[in-house]
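Enquirer: sequence first, then the predicted structure:
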Amino acid sequence: MLEGISGTDFILGMSAVGAGLAAIAGIGPGIGQGYAAGKAAEGVGRQPEAQGDIIRTMVLGQAIAETTGIYGLIIAIILLFVKPLVG
């Protein structure tokens, strides 16, 4: 005999699914930062005298790219532990 799932259980289940999808948001920044670091290494190899400018620009770009992953992590934590959708 199958019993129906309660609304609260459904919301908690979907919150877990949403948290998993939000955690996947960390993949994009990781790929982008690796690509940027590789290109920065190539640039320093070609122009060692411009190392300071290249590294500064790379670190600024990586900091901006990392905010996407941090936002995804914050959303996942909120969905799992704060449970904002359950009244």
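Expert: Arrived safely, thanks for sending.
Enquirer: CA only for contacts and neighbour counts going forward, please
Expert: Noted.
Enquirer: and the longest helix anywhere in the chain, what's buried?
Expert: Longest among the helix segments of the chain by residue count, using DSSP state H, is helix 51-77. Using 16 or more other C-alpha atoms under 10 Å as the test for burial, helix 51-77 gives 51, 54-55, 58, 62, 65-66, 69-70, 72-73, 75-77.
Enquirer: make a markdown table out of those residues and add distance to residue 11.
Expert: Converted to a markdown table, the buried residues of helix 51-77 look like this (distance: C-alpha to C-alpha, whole Å):
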| residue | distance to residue 11 |
| --- | --- |
| 51 | 51 |
| 54 | 47 |
| 55 | 45 |
| 58 | 41 |
| 62 | 35 |
| 65 | 31 |
| 66 | 29 |
| 69 | 24 |
| 70 | 24 |
| 72 | 19 |
| 73 | 19 |
| 75 | 15 |
| 76 | 14 |
| 77 | 15 |
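Enquirer: ok, and here's another one to check against it:
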Amino acid sequence: MTVIDIPGSKSVTARALFLAAAADGTSTLLRPLRSDDTEGFAEGLENLGYRVDREADRWHVEGRPAGPAAPDADVYCRDGATTARFL
């Protein structure tokens, strides 16, 4: 399992979520910044078939190097431009 300590940044948290989803196995993000944008990114990953377990101070992402399990799923990006670009 890979553990990543995230600085308090929406942008870095979103990119870490993306990379964790693309990685093989489970990645744990410590202290991700919780915001509407990052919650929306995590929900988007879940809609695409990734498992994202969110705890108060850490998020666990089950990666799928082969890509999303549900590639045709609808993803609501909220107002997150990073979410729209990456997902």
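Expert: Yes, it's here. Note that the coordinates shown come from a computational prediction; the quantities given were computed from them, not determined experimentally.
Enquirer: what's the TM-score here?
Expert: Once superposed, the chains reach a TM-score of 0.26 (TM-score structural alignment, normalised by the length of structure 1), with 31 aligned residues with a C-alpha RMSD of 2.8 Å.
Enquirer: count the neighbours of residue 85 of structure 2 for me.
Expert: By the criterion of other C-alpha atoms under 10 Å, residue 85 of structure 2 has 8 neighbours.
Enquirer: other residues contacting the helix or strand that contains it?
Expert: Using DSSP states H and E, residue 85 of structure 2 falls within helix 81-86. Applying C-alpha atoms under 8 Å, 6 or more residues apart in numbering, the contact partners of helix 81-86 of structure 2 are 11, 14, 18, 37, 40, 41, 44, 77.
Enquirer: do you know how far the spatially most central residue of structure 1 is from residue 41 of structure 1?
Expert: Nearest residue to the geometric centre of structure 1 (C-alpha atoms, centre = their mean): residue 69, 1.8 Å. Distance check for residue 69 of structure 1 against residue 41 of structure 1: by C-alpha to C-alpha, to the nearest Å, it reads 23 Å.
Enquirer: next, the buried residues of the host helix or strand of residue 4 of structure 2.
Expert: If you go by DSSP H and E, residue 4 of structure 2 is part of strand 2-5. Neighbour-count burial for strand 2-5 of structure 2, counted by 16+ other C-alpha under 10 Å, picks out residue 4.
Enquirer: helix or strand right after that strand?
Expert: Next in sequence after strand 2-5 of structure 2, counting helices and strands by DSSP H and E, comes helix 10-22.
Enquirer: and that following helix, what other elements does it pack with?
Expert: Packing partners of helix 10-22 of structure 2 (3 or more C-alpha pairs under 8 Å, 6 or more residues apart in numbering; DSSP states H and E): strand 25-30, helix 36-47, strand 58-63, helix 81-86.
Enquirer: may I see the buried residues of that helix?
Expert: 10, 11, 13, 14, 15, 16, 17, 18, 20, 21, 22.
Enquirer: my read: the last one touches residue 63, true?
Expert: Yes: taking contacts as C-alpha atoms under 8 Å, residue 22 of structure 2 lies within contact range of residue 63: 5.4 Å.
Enquirer: I appreciate the help and will end here.
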